[in-house]
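Asks: got a predicted structure plus its sequence, pasted below:
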Amino acid sequence: MGELVDINAPVEREGTKAVVRNWLRKIGESVKSGDPLVELETDKVTQEVPAPADGVLKEILMENGDNATPGAVLGRIGSRAAGVDLPASPVPAVTLETSSAPAQPPHYSPAVRRAADEYGIDPATVAGTGRDGRITRADMDRAFAAKTEHFEAAAEISAPEPQTPAPRTVSAEPGPALRSRRIPHSGMRTAIATHMLQSMTTAPHVTAVFEADFSAIMRHRDAHKAKLAAEGITLSYTAYIVSACVTAMRAVPEVNSRWHGDALEVFDDINIGVGTALGDKGLIVPVIHQAQHLSLAGIAAKLQDLTSRARSNTLNAADVRGGTFTISNHGVSGSLVAAPIIINQPQSAILGVGKLEKRVVVREVDGVDTIQIRPMAYVSLTIDHRALDGHQTNTWLNHFVQTLESWPQ
């Protein structure tokens, strides 16, 4: 037997946990070095793992739904360089049926074997939904849930009546059975849940809310969007928000930081992540790196590229790595205020921007109060109270709002 080459999960990745999502080749298929073999999904990005050598896919050790730790062996390739000969044609089915060789026991992934030990369920009794009918961890979880529900129902039926039942004045009719359906969690949803829980249990969240008048940036955008559109750039309101964040960071650099047990690490580069919704699939946060060096047009172009690739699932690991601050533009889906917006750990703060809408406000003109209609939005800063205090939070928001409201024309 020739030498087998391990297919390893990347040691460096972005996200709290990687899950095997999809094998792109089947056992026995020929592969070349660099060919994509398997997709790993984290809460932030889907990453393809390439073949480490030419040869044939010999073993799949981790199935869809299995958790892949950094460096884990996902499968193995038989290297042609080590003398592996590929069959010229598939072995006829009749040969397999008449072969006297002993049948090989079915292979189960480590996650399935752990579930079998934990649940006391033989995987051979479970219907597989993985590739080629393989058993996945999700199949084992569903089998255990069904088993538990069966035992609970049996216990209710066989439970003895209490010897001294409470007096009944009304004969209760049994209610209709609840109708429902179970939607298995995707790897991204599970990873997001883990990350959000970890953030809430790690950092004490405190939120401050201000109100921002978008009149100035709306005038500026109306005057300049056509020129940028001719260059293929969409000038969005989010570009102004990112730029205003950079200005506020220069005034209060501690917001652009990370908490450590012995020190506060304040970053020189302002790497701003922008939460991008992927519909029912979840949320991803592509990062605008070194935003402090970009013009408004440069920010708009970068935003357009990242958002487009996020929604087409073509971001790479570098696009979601290294963020120092995050923006949640939750108002695009209609909410006015969301609090607290959960901090993207290990960052120290996250900005929330609510729905932009026309409101009646009072403005002083020549010493006289006037009632005006202005485009307004609530903006919030949620902080890790270990790293920041209320004074820093409010100072940052003051600079942020002032930048938006005094945007030069």
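Replies: Yep, that arrived.

Asks: C-alpha only now, for contacts and for neighbours.
Replies: Noted.

Asks: could you confirm Leu303 falls within a helix?
Replies: Yes. Under DSSP: H, G, I helix; E, B strand; the rest coil, Leu303 sits within a helix.

Asks: put this next to the first one:
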Amino acid sequence: MTSMVEITAPLEQEGTKAVVRNWLKQIGDRVREGDALVELETDKVTQEIPAPCDGILSEIAMSDGDDAAPGDILGRMSVEAKGVAPDAPAAPLQKQSASSAAVATHYSPAVRQAAVEYGIDPATLKGSGRDGRVTRADMDHALDAGKAHSSAPASPPATMGQPASSIQVDGKSRTVPHSAMRLAIARHMAHSLASAPQVTAVFEADFTAIMRHRDSHKDRMKAEGVNLSYTAYFVAASVAAMKLVPEVNSQWHDDSLEIFEDINIGVGIALGDKGLLVPVIRQAQELSLQDIAARLQDLTSRARSNTLKNDELKGGTFTISNHGVSGSLVASPIIINQPQSAILGVGKLEKRVVVREVDGVDTIQIRPMAYVSLTIDHRSLDGHQTNAWLTEFVRILETWR
């Protein structure tokens, strides 16, 4: 005798949904409790869903590319009663052979639900999923395309400056489906700009002092397995500036400003075309420069190897975007990571000619300089606080001992 056990998407995950990316087992495979069954890609990380018990994978309910909300059923397992030989799995409810015209095409629950809600026959679409399967994203795109088509005038005027529903080109193009991470970033950025008035202030910082300090200590730290990066100094200087202007480490509420005692600093880590992650260094106010450098090294390594835990991406109260590593001098605005009140941007480090006073005489010198910016939620902060924070941040960097 056998019973069925559901395989479900985790109730606790970063964001409100995930996307099925890859089944690691096939229908009929015998698995042990804890064996990885399927990969889910959330807007932040990819995680493996383990088998809830010993048994046989008997059904795959969601295919590659399907959206999986917390608690959704991904598949089912056949579990044998003790002392009873397992039954062979029933005819799988997974995708059926597409080569036979007599067999109905399989669509995931998400696609079937969209078909009912949108009134769109998935058979009319070209799928972007594995083996050409239609995904929920394909259904969403078809709905959006239909809305754009129905709302466009029959003969749109060719008016310069008027946005068109799509770009018309004579040459070839290709369509690249958005990843779950890219869609999540897009929604998050649009929400941030829509919800908060954002203002950016830009200062200039001389990196001479921290470069000297780093040159004096990096070999010792390297011998201890720690890479001393410039970003570690940015985190430490941010902590020092928060002591002077604690309101920067805050969140706006309609009836109050919540100022956090713990300084949990998220650091943006680019993942190439995939997007970016923002792991959080918690209670940075309690850490030394070497501790910060070690945390950064660990988080960066695991972000790029896709082994971060969801909890390591949550709870940030302030964010640093070191956009200069990719070559930009200034980026404005660097959109706030909602619901935080501010985000620091650090531009490209380069040698510049500057004027410095020596013994009362102006001198022309070549110094390592970078632009640093603070984008603020103008509901939470004003220009006075913004400039005071940046002044202290720059002072700490330029007088580092």
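Replies: Alright, I've got the coordinates. If you're wondering where the values come from, they're calculated on a predicted model, not measured in any experiment.

Asks: superposed, what's their TM-score?
Replies: With the length set by TM-score structural alignment, normalised by the length of the second structure, the two chains reach a TM-score of 0.85; 379 aligned residues with a Cα RMSD of 3.1 Å.

Asks: could you tell me where the biggest strand by length in the second structure falls in the first structure?
Replies: Counting residues, the longest strand found in the second structure (DSSP state E) is strand 361-377. Using TM-score structural alignment, strand 361-377 of the second structure lines up with residues 368-384 of the first structure.

Asks: quick one: the matching stretch to the second structure mean distance?
Replies: Taking mean Cα distance after the TM-score superposition for the first structure, the mean distance separating stretch 368-384 of the first structure from the aligned residues in the second structure is 0.8 Å.

Asks: list the contacts of that stretch.
Replies: Under the contact criterion Cα atoms under 8 Å, 6 or more residues apart in numbering, stretch 368-384 of the first structure has outside partners 203-215, 336-337, 339-343, 348-364, 393, 397.

Asks: that older thread, buried stuff in the longest strand of the second structure?
Replies: By neighbour count with 16 or more other Cα atoms under 10 Å, strand 361-377 of the second structure contains the buried residues 367-377.

Asks: which helix or strand lies directly C-terminal to it?
Replies: As assigned by DSSP states H and E, the chain's next helix or strand after strand 361-377 of the second structure is helix 383-398.

Asks: show me what that next one is packed against.
Replies: Judged by 3 or more Cα pairs under 8 Å, 6 or more residues apart in numbering; DSSP states H and E, the packing partners of helix 383-398 of the second structure are strand 198-206, helix 208-223, helix 230-244, strand 361-377.

Asks: ok, average deviation of that helix from the first structure?
Replies: Counting by mean Cα distance after the TM-score superposition for the first structure, helix 383-398 of the second structure comes out at 0.8 Å.

Asks: now do the buried residues in that helix.
Replies: By neighbour count on 16+ other Cα under 10 Å, the buried set for helix 383-398 of the second structure is 385-387, 389-390, 392-394, 396-398.

Asks: farthest pair within those residues?
Replies: Greatest spatial distance in the buried residues of helix 383-398 of the second structure: Gln385 and Glu398, 20.0 Å, computed using Cα to Cα.

Asks: residues near Ser179 of the second structure, how many?
Replies: Here the number of neighbours of Ser179 of the second structure (other Cα atoms under 10 Å) works out to 18.

Asks: just give me the match in the first structure for it.
Replies: Using TM-score structural alignment as the criterion, Ser179 of the second structure maps onto Ser186 of the first structure.

Asks: repeat for Ser250 of the second structure
Replies: Ser250 of the second structure maps onto Ser257 in the first structure, by TM-score structural alignment.

Asks: list the residues that contact that match.
Replies: Counting by Cα under 8 Å, 6+ apart, Ser257 of the first structure touches 264-267, 324-325, 347-348.

Asks: quick check on the contacts of stretch 368-384 of the first structure: which are buried?
Replies: Looks like the contacts of stretch 368-384 of the first structure have 203, 205-209, 212-215, 336-337, 340-343, 348-357, 393, 397 buried, using 16+ other Cα under 10 Å.

Asks: which element, helix or strand, includes Ile7 of the first structure?
Replies: Using DSSP H and E, Ile7 of the first structure sits in strand 4-8.

Asks: which residues touch Ala339 of the first structure?
Replies: Ala339 of the first structure makes contacts with 207, 380, 382, as judged by Cα under 8 Å, 6+ apart.

Asks: could you do Val267 of the second structure as well?
Replies: Going by Cα under 8 Å, 6+ apart, Val267 of the second structure touches 278-281, 319-322.

Asks: in strands only, show me those.
Replies: Of the contacts of Val267 of the second structure, the ones assigned to strands by DSSP E are 280-281, 319-321.

Asks: which stretches of the first structure form helices?
Replies: Along the first structure, counting by DSSP state H, helices occupy 93-98, 110-119, 137-158, 187-202, 215-230, 237-251, 296-311, 390-405.

Asks: reformat the ones in strands among the contacts of Val267 of the second structure into TSV and put distance to Leu296 of the second structure next to each item.
Replies: What follows is these, written out as TSV (distance: Cα to Cα, whole Å):
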residue	distance to Leu296 of the second structure
Val280	9
Ile281	8
Thr319	13
Ile320	12
Ser321	13
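
Asks: tabulate those residues (CSV), appending distance to Ala68 of the second structure and neighbour count.
Replies: Shown next, in CSV, are those (distance: Cα to Cα, whole Å; neighbours: other Cα atoms under 10 Å):
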residue, distance to Ala68 of the second structure, neighbour count
Val280, 26, 25
Ile281, 29, 26
Thr319, 29, 27
Ile320, 31, 24
Ser321, 30, 22
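
Asks: farthest-apart pair in these, please.
Replies: Greatest spacing in these, by Cα to Cα: Ile281 and Ser321 (13.8 Å).

Asks: in contact with the most centrally placed residue in the first structure, which residues?
Replies: Closest residue to the average C-alpha location of the first structure: Asp43 at 2.8 Å, with Cα atoms, centre = their mean. Shown in contact with Asp43 of the first structure (Cα under 8 Å, 6+ apart): 15-18, 187-192, 283-284.

Asks: what do you get for Leu11 of the second structure?
Replies: Contacts for Leu11 of the second structure (Cα under 8 Å, 6+ apart) come out as 70-71.
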